[in-house]
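Peer 1: Provide a 3D model corresponding to the input given below.
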Amino acid sequence: MATSQIKSDTNWGEAVSVINGNFASLNQAVEKAKAQTSIKLPLFSSVSDLNSKYPPAYEGQMALVGTTLPATLYKVQSNVWTSTGTSVGNPSAVLSEVVAYDSLGQVDEVTV
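Peer 2: Okay, the predicted model is just below:
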């Protein structure tokens, strides 16, 4: 059967519930991905530190300069780190998915 054809012998009552279930699952996955999406940027204490340890690699590359968050956002423009003049970065940490030390138990071996 070609993908451009619609089966005429389908029980649409059953198909509708399956399709709606798939849409609901997909919507949940998309919303979860939206909530978990974040950009991780390196933080440097100075512009000279940024230039020496993280040379520009591509147009639009980003990094933070400062000693605390929020810090100044720098972007590569014409192969040079340039301040955007914007302070970004949330100084809070999400710990809901971090495993507590007490729950780790004894570790005898690490597999890499």
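
Peer 1: from here on, contacts and neighbour counts on C-alpha atoms
Peer 2: Will do.

Peer 1: give me the helices and strands touching the longest helix anywhere in the chain, please.
Peer 2: Counting by DSSP state H, the longest helix found in the chain is helix 12-36. On a contact count with 3 or more Cα pairs under 8 Å, 6 or more residues apart in numbering; DSSP states H and E, helix 12-36 meets no helix or strand.

Peer 1: this one next, for a side-by-side:
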Amino acid sequence: MELNTINKVGTWSEAADRINNNFSKTSTEIEKAKLNSSRNKGLFGTLAALKAAVPSPVVGDWAVVGNTIPGLVYKCITKGTWTSTGATGGGGSFELNDYLTSEEITDVASIL
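Peer 2: Model (predicted):
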């Protein structure tokens, strides 16, 4: 996600447009994250444990079955039914480069 730069010069309406656009982009990304996180039901040692914990999955729900990650991925394709995808996974990752800084942080309270 690329946000608009808020210029120090210009009119308030131009800045407001850029700020509002940034809020819209951020809200969209937050909603995507909420949707993805709510669909992951977690790690379960057995299929029976998954079915006991989430007996009525909705389409899009998924979980990992096994004692470790990566484990066998199960997904709800038909409402109320867990189906093995045949794939393994569950670790997940995300890119941190956009959040890196060369500035040394000496006071955590100053960035909160």
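
Peer 1: TM-score for these two?
Peer 2: Laid over one another, the chains give 0.48 as their TM-score (TM-score structural alignment, normalised by the length of structure 1), with 79 aligned residues with a Cα RMSD of 3.5 Å.

Peer 1: ok, back up a step: in the longest helix of structure 1, what counts as buried?
Peer 2: Along helix 12-36 of structure 1, not one residue counts as buried under the neighbour rule (16 or more other Cα atoms under 10 Å).

Peer 1: which SSE is immediately downstream of it?
Peer 2: Reading on from helix 12-36 of structure 1 to the C-terminus, the next helix or strand found by DSSP states H and E is strand 43-44.

Peer 1: now do that following strand: which elements does it pack against?
Peer 2: Short answer (3+ Cα pairs under 8 Å, 6+ apart): strand 43-44 of structure 1 packs on strand 62-65.

Peer 1: following the strand it packs on in sequence, what is the next regular element?
Peer 2: strand 71-77.

Peer 1: what residues sit buried inside that next one?
Peer 2: For strand 71-77 of structure 1, the neighbour count (16+ other Cα under 10 Å) marks 71-76 as buried.

Peer 1: looking at the residues you listed, which is nearest residue 31 of structure 1?
Peer 2: Nearest to residue 31 of structure 1, judged by Cα to Cα, of the buried residues of strand 71-77 of structure 1 is residue 73 at 27.0 Å.

Peer 1: longest strand of structure 1, counting residues only.
Peer 2: strand 80-88 (DSSP state E).

Peer 1: what is it packed up against?
Peer 2: strand 71-77.

Peer 1: tilt between the strand it packs on and strand 80-88?
Peer 2: 150 degrees (axes from the mean of the first three to the mean of the last three Cα atoms, to 10 degrees).
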